[in-house]
Structures are given as structure tokens and as C-alpha cells.
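[1] Model the following, please.
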Amino acid sequence: MYFLFAPPETLGDGVLLAWLAFWTVAARLTFTFFIIPWNAIAAEFSDDYVERTSIITYRYMVGWAGGLAFTFFTWSFLFPNTEEYPAGQLNPEYYSTFGLIVCGLCILWALVSAYGTRKEIAYLQQPVNPTPPFSLKRAFDEVILALKSANFRLIFVIFLMFSGLAGVGGVFDIYMNTYFWEFTPDELRWFVLAVFGAIAAFATVPALQRLIDKHTLLQWFLAAYMVLAIMKVCFRFWDVWPENGDPMLLYLLVIHASAMTYLITTCGIMFGSMMADLMDEQELATGRRQEGVFSSAISLSAKATSSLGLVIGGFLLDYVISFPTRAALGSVDDQTLFLLAFNDGVAIPALFFIPIFLMSKMTMTRSRLVEIQLALAERRQLSLAQSKKLSQDAIRNFSRD
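    Next up is the predicted model:
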């Protein structure tokens, strides 16, 4: 990860592209070895419909706390403004230090998270039948088996689109904040106050989830997220927001970011909790839980489409928006800024309509999960009874011999 932010200065364009491609793939591949089991294990901590949501909520809570603390630290200390770079985030000299710190924190947090779950190993579900050895054919068969689940196919496609759209939007963030809204690092650091939106999500999700099914809640909140994302830029086009440089603009956009954070955090929690429910459904249908397969498929879709989103975002910047390279503050013309804002704030968010529509096709409900878990409990008891009987028969036969 460090090498992504600290390429040698002497590299030409072609070699630089190869450098970035190699280290991007390497970083994502190594992270995959952690994130797949990290996601898969969540489904094994509880069988309860509501408690699963609480577990995912705690995960998000810790993630938000660490992420926002680092964001505040970054904008406050890592990207100071200078005379040459009034917007410190445009100074290339700071990024090698940024990359080193990010790399160290990722390694540390992965180790802490893995070590902290060791005591739960004894309580995790164990396979009743022997697990067959790994092979490429078996891996392929497992993926095909997982994709036979209609609900999982829907979740897979929904997350595929969501990650792709988020990847495109991520390309535009620094350009929007720097050139469209004209925020400095001193102002950007205050967006960490959006953590109050996450806190509100952590506080309200348990109550909401007791009243509303997960996929319905996810659908409603994703729709609200889409509307708020479009309103943010449209309010500038309609002269609703104060002018750039007015302190009130920062206050209002921090409030807006808090609302967006509340919605997207709730969506993320619901998504993680729904994945655990689908694994129960898969076990009933096939006899296999496939936590690892589900997690790896979702992880692959997120990485592949978010990477594709970055490519699409770069294409839009170069060939649709025609954004100038190394542009100074205040030097970008109004037409270019309009195209930047329209793509980031209207065209891309509007495409969230597709995953919102697909979410309405989900069939996993609270009552359906109860039926599934009752059937699984009966099957497990029968399997254990049969295993016990076989063991007793083997002991008796051995005694006779």
C-alpha cells in the first residue's frame, strides 16, 4: 500500500501506470486474505435475527470511530496549507507519509481484530460431515452452488452495482471538495462530525429492525440516500446553499453529510446482517453454509467493480468533463465545474435506482428466517442422533470382536 502513494519520481507515464497497477493488485490481494474470513465469521456469532444486526452494528461502530479519528488527524496534521499549495491536499510531497501511516494502521488493526476473536473459536459452528480437500474444481463447484440461490444472486448484483457507483463517486470527491466547494484541509476536517450520523444509526437500527424487515429498511434508506445525494448538488445549482467561503455553507454541508452517514451506515449494517440470514437459507437448501464462498464472492464484486468504477471515473474526468491536470484553485472554468458536479451529484446517484428496484425482489423475511432455522435445528438434531447411534454401534461391534 505504501508504494501506491510513493512511486519513484523518475518513472515515465507507461511505467508509472504499470507500477500503480501492480501495487494496487498486490494490496487488494493481500487484504483479501483477511477480509474474507473476517466477513464470513460474522454469521457464526449468532443465529438470532436481531442479534446479528447488533453484531454488525458494533463492527461499524468501531470502524467509524477509527476512520473518523484518522480523517481528522489527516486533515489537521498531514496536509498543512503552504504558500505554494493553499490547499494542502494538492501537495504531492505529503502522500508518501500518508501512505506509510495508512499501511501501518491497516496491519495493526488486522492483527488486533484477528487476535481479539480467538476466544470465540470454541463456540463457532463446526461441520457435521468431514470437509473435502481443496481443489480448483471444488472451488468452482462451490461458486456455482452459491449462485443457485436467487436471494444471493440479487444481493451479489446489488452490491456489484453499489460498489461500482461508489468507486466512480470516490474519484470525484477530492475534485468536488477542492474545486467545486473550495474547501481547505482546515475546513474538510470538520466533516468528521458526520460521526453523529453514524452514532444515530447505531442507536436506532435495533429499534427499526424490530419493526421493519431488513431488505425493506435497506431499500427505503438507499432511496433516501440517493435523493439526498442529488439534492446536495442541485441546491447549489438552484442557489439554495450559501456562496462558497460563507461559514454557513460548511455548517449546512456537515449536517447534510451527517444525514447521509446515518443512511449509508444503516444500509451497511442491514446488508451485513442479511448476508448472515442468507447463509442459513443456503444451508437448508444445499446442506452447506458457504460463509467463505458468500464472503469471497461479495468481496470480489466489491473490489472488481470499485476498481472498474475508478477507471470509469478517470475516463469521465478526462474525456467527458475534460478536467485540467494540476489545476490551481480558482482556475477551472464554470462549464467544467458544472459537468463535474452534474456527473458526481446527479448522474451517478440517479443510477442507484437500479439496486433499489432489485431490492424489492428479495424474499428473505423475518418469518421466513424463523421457518428456516427451525428446519435447520431439526436437521442438526437428527444428524447428531444418527452420528451418536453409529458411534454406539461401532463400539458394540468392537466389543464383540
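
[2] switch to C-alpha atoms for all contacts and neighbour counts from now on
    OK.

[3] Now Y95: which helix or strand?
    In this structure, Y95 sits in helix 95-116 according to DSSP states H and E.

[4] Now do the buried residues in that helix.
    Going by neighbour count (16 or more other C-alpha atoms under 10 Å), the buried part of helix 95-116 is 95-96, 98-100.

[5] Likewise for stretch 173-187?
    175-176, 178-186.

[6] Mind jotting down where the helices sit in the stretch 201-350 of the chain?
    214-237, 247-286, 291-315, 334-342, 348-350 (DSSP state H, counting those that start in this stretch).

[7] Ok, which of those comes nearest T71?
    Shortest distance between T71 and the helices of the stretch 201-350 of the chain, using C-alpha to C-alpha, is found for helix 247-286: 14.2 Å.

[8] What is that closest one packed up against?
    Helix 247-286 sits against helix 49-73, helix 195-211, helix 214-237, helix 291-315, helix 366-400, with contacts defined as 3 or more C-alpha pairs under 8 Å, 6 or more residues apart in numbering; DSSP states H and E.

[9] among those helices, which is nearest D13?
    helix 291-315 (15.2 Å).

[10] and that closest one with helix 247-286, angle?
    Orientation check (axes from the mean of the first three to the mean of the last three C-alpha atoms, to 10 degrees): helix 291-315 against helix 247-286 gives 140 degrees.

[11] circling back: CSV please, covering the helices of the stretch 201-350 of the chain and showing mean neighbour count and distance to Y58.
    Putting these into CSV (neighbours: other C-alpha atoms under 10 Å; distance: least, C-alpha to C-alpha, whole Å) gives the following:
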stretch, mean neighbour count, distance to Y58
helix 214-237, 19, 17
helix 247-286, 20, 9
helix 291-315, 20, 19
helix 334-342, 17, 34
helix 348-350, 19, 28
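
[12] closest one to S149 among those?
    Among the helices of the stretch 201-350 of the chain, the nearest to S149 by C-alpha to C-alpha is helix 247-286 (7.0 Å).

[13] Can I get the helices and strands packed on helix 247-286 in TSV including distance to L145?
    TSV is the format used below for those (distance: least, C-alpha to C-alpha, whole Å):
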stretch	distance to L145
helix 49-73	24
helix 195-211	30
helix 214-237	23
helix 291-315	9
helix 366-400	18
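
[14] Following up with a second sequence; could you model it the same way so I can compare the two?
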Amino acid sequence: MTQDYNDRSRLISYAHFFAWSGGNFMNIAMFFIVFPLFVTGSMSEAVSSRAPYTAYGVIASVLIFISIMVSSAGTHSRIPTLYSPPQQRKLTVPKIFKEIFETLANRSFVSIFAASMLGAMGLGLKASLHLYFVSYFWEFTPAETGYLSIGIFLSAFIGFKIAPFVSERMGKKNGAIIVGLVAFVAAPIPICMRLFDMLPANGDPIIFWFNLIFGIVDLGLIICFNILVASMLADLAEQSELETGRRSEGILAAAITFAKKSVQGLGVLMASFVLTLAQFPKGVSVDDVSDQAIWDLGAYFVPIVTAIYLVMIGALTSYKLSKEDFEENLRRLQDRTITEHRQ
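    Below is the predicted model of the structure:
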């Protein structure tokens, strides 16, 4: 929809802002509406009950369907501004796979592909253990957990605003690496401070406010990182067209999505591994979990998730497309188009 280097980051910022905000709306509904309707006790009781999740699944399915239809209808008017598809060709199965391989055999794409796989693994690990941390490690109430989720709206706004700025000032690759290092290395700091008794006891208001403010800023940086990486991927479309003669945005995006979905389950498996190492009991209240198991949960989680994200950042260093390269690719494609029209 745009061929401007920085405008792509701005456009993708909007997509991520609404994606995070919409998804977070459902998260808040879970804690403020669904959980209170079915459970009146502690957070640990709520997350171990089946009924809230059944209701949530039905509500979420309906809203997801509505959002898909609204998004499709809302973007229909943009179709004339998109690239026209090439003339139909007769393709054999070997030819199809050959063209897919040609498109994906790009060093910069492999860099993003590897980083996306590692990022999805880390996300699966964090998401699977999130309720364990808010319920047992921090002992937040359902209301407090819901208020933490409200902070995600501010995080989405922070990422939305700073990603284009970082793209212009640092470039996408350098910006993603610097912002990513700060965000992902800093993310476990609250857990580490709790492990080393640098925070007040659970229940103190300072615990909630510290996690809220720290989480808003850190997640905002993570969203900024995700926007920059998505924009880096979009910039590969012209390079791929220059090398193969075909526009392949669909293949590039589909490959990344496939990698994320297929590997995220490994993060869930790793979460089970962490719980096993910590000897964490199943389906019990906070009072029935030993202090040692809770401490071990944080102690095993922090180094594992940090290592995953550091390797992910390292993978991005192999990305080679700069702003100058991107603009040169556009110029060469324009020259090619002019030459073809003259022939």
C-alpha cells in the first residue's frame, strides 16, 4: 500500500495498535466479566475452573468472526490501490515448490524467519506461565490482574508512537536490535527482584504499581520491536521481486505465520518443563504451594526465556537490507518497468 521506507512502519504501527487493543479487550472482559460471573474466590481458583473458559470460548468465537468480516469489508475499497496479480501461468507442482524455494532462499528472510521462530517459542513460554505468575508468584486478585491488562492499551499506544520515530532515527534493523535488547533483557527484572527479596511482600500496593508501570513501558518497547520486524519483512518484497521477477508478499508473510504457529507449541512444552523442574503442584490454591516451588518457578523461567530472546536478537544481525538498499531496489524496479514498457 506504500513504497515509502518509513511510511511502512507507520502503516504497520496502526495494524499492531488495533491488534493489541482488540485482543486486550477480550482479555479484560475475561477478568472483569467472565471470571466474576463464575468464580468469587481467588485468582488461583478462577484460573483452575473450567466454566469461565467455556463461556469465554463462545464469546471470543463470535467476536473473532465479526472482526474478520468487518476488517474484510473495511479494506475492500483499497483493492484498486494494490498490485495487480500477474497473468495466470500453467504451473506444475515441482515448479511451484521451486519458486517458493527461490523466494525464501534470501539471507535477510532467513534471519527474520529464525527470529520469528524463537520469538514465538518465547511467547508460548511466557503466555503459558502468565497466569501462574499473576496467581501464585505475585498473588494478584482477578481485579488487579484485569487492571494490569488495562495497561496494555497504553503499551500499544507507546509502541504505535515510537516505532516510526525509531525507524526514522535508527533504521529498522538497528532500531529493532537496540529496542529488542532493552525490552527483552529488562522484562524479567521484576521477577529477579522478587527472587532476591528486593521488593516488599506480596499484598503491598507497591508490588501492583511497580508491575503495572514497568509492564506498560516494557511491553510498549516489545510492541515497537514487533512493528519494526514486521516492517523489515515488508521491505523484502521488492528485493524478492528484483531477484525472482515475482512479487511474493503472500509467500513471505505466510512462511512467517506458519513458523510462529508451528513453533509456539514448543514454548508451551517448555512451560510444562519449567513447571516440572519447579515441582509445581496441579490445581491447588496459593496456600497449598510451597515457597520453594514458587521461587523455583521464577528461577527456572528467567534464564530460559532470556536465553531464547537473546538468540532471537542475534538472529536479526544477519538481516542485510538497509534503507539505501531498499530505495535502490525501488529504483531498479522502476527502471525495469520503464524498459519493459518501451519494448
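
[15] now the helix holding Y95 of structure 1: which residue numbers in structure 2?
    On structure 2, the counterpart of helix 95-116 of structure 1 by TM-score structural alignment is residues 53-74.

[16] which residue in structure 2 lines up with G314 of structure 1?
    Superposed on structure 2 with TM-score structural alignment, G314 of structure 1 falls opposite S272.

[17] Report the separation between its match and G203 of structure 2.
    Distance, S272 of structure 2 to G203 of structure 2, by C-alpha to C-alpha, to the nearest Å: 27 Å.

[18] Next up, the contacts around the residue nearest the centre of structure 2.
    Centroid-nearest residue in structure 2: N226, 6.0 Å away (criterion: C-alpha atoms, centre = their mean). Contact analysis of N226 of structure 2 by C-alpha atoms under 8 Å, 6 or more residues apart in numbering lists A176.

[19] And for F221 of structure 1?
    Residues near F221 of structure 1 by C-alpha under 8 Å, 6+ apart: 263-264, 266-267.

[20] List just the one of the helices and strands packed on helix 247-286 of structure 1 that sits closest to M274 of structure 1.
    Closest of these to M274 of structure 1 is helix 214-237, at 6.8 Å (criterion: C-alpha to C-alpha).

[21] Show where that closest one falls in structure 2, residue numbers please.
    On structure 2, the counterpart of helix 214-237 of structure 1 by TM-score structural alignment is residues 172-195.

[22] how about stretch 87-97 of structure 1: buried residues?
    Here stretch 87-97 of structure 1 shows 87-90, 94-96 as buried, counting by 16+ other C-alpha under 10 Å.

[23] what does stretch 233-252 of structure 2 correspond to over in structure 1?
    Against structure 1, stretch 233-252 of structure 2 falls on residues 275-294 (TM-score structural alignment).

[24] Just the endpoints, please. Distance across that stretch?
    Stretch 275-294 of structure 1 has an end-to-end distance of 8 Å (C-alpha to C-alpha).

[25] Identify all contacting residues around that stretch.
    Applying C-alpha under 8 Å, 6+ apart, the contact partners of stretch 275-294 of structure 1 are 36-37, 40-44, 49, 52, 142-143, 146, 149, 151-152, 364, 369, 372-373, 375-376.

[26] how does it look with 7 Å?
    Residues outside stretch 275-294 of structure 1 that contact it (C-alpha atoms under 7 Å, 6 or more residues apart in numbering): 36-37, 40, 43, 142-143, 149, 152, 369, 372, 376.

[27] want to throw the buried residues of helix 95-116 of structure 1 into JSON lines with distance to F22 of structure 1?
    Output for the buried residues of helix 95-116 of structure 1, formatted as JSON lines (distance: C-alpha to C-alpha, whole Å):
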{"residue": "Y95", "distance to F22 of structure 1": "18"}
{"residue": "S96", "distance to F22 of structure 1": "17"}
{"residue": "F98", "distance to F22 of structure 1": "19"}
{"residue": "G99", "distance to F22 of structure 1": "16"}
{"residue": "L100", "distance to F22 of structure 1": "18"}
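
[28] Just name whatever secondary elements the helix holding Y95 of structure 1 is in contact with.
    Where contact means 3 or more C-alpha pairs under 7 Å, 6 or more residues apart in numbering; DSSP states H and E, helix 95-116 of structure 1 is packed against helix 2-5.

[29] Quick one: distance of the helix it packs on to the chain centre.
    22 Å (C-alpha atoms, centre = their mean, to the nearest Å).

[30] Contacts for that helix, please.
    Contacts for helix 2-5 of structure 1 (C-alpha under 7 Å, 6+ apart): 20, 23-24, 95-96, 99-100, 103.

[31] after it, next one along is what?
    Heading C-terminal from helix 2-5 of structure 1, the first helix or strand you meet, by DSSP H and E, is helix 13-40.

[32] quick check: that next one aligns to which part of structure 2?
    Using TM-score structural alignment, helix 13-40 of structure 1 pairs with nothing in structure 2.

[33] Does anything pack onto that helix? Which helices or strands?
    Short answer (3+ C-alpha pairs under 7 Å, 6+ apart): helix 13-40 of structure 1 packs on helix 2-5, helix 291-315.

[34] Tell me which of these lies nearest to L108 of structure 1.
    Distance to L108 of structure 1, taken as C-alpha to C-alpha, is lowest for helix 2-5 among these, at 14.5 Å.

[35] Q88 of structure 2 versus K95 of structure 2, what's the distance?
    With the distance defined as C-alpha to C-alpha, K95 of structure 2 ends up 14 Å from Q88 of structure 2.

[36] Let's see if you can find the most crowded of the contacts of stretch 275-294 of structure 1.
    Neighbour counts for the contacts of stretch 275-294 of structure 1 (other C-alpha atoms under 10 Å) peak at A43, which has 25 neighbours.
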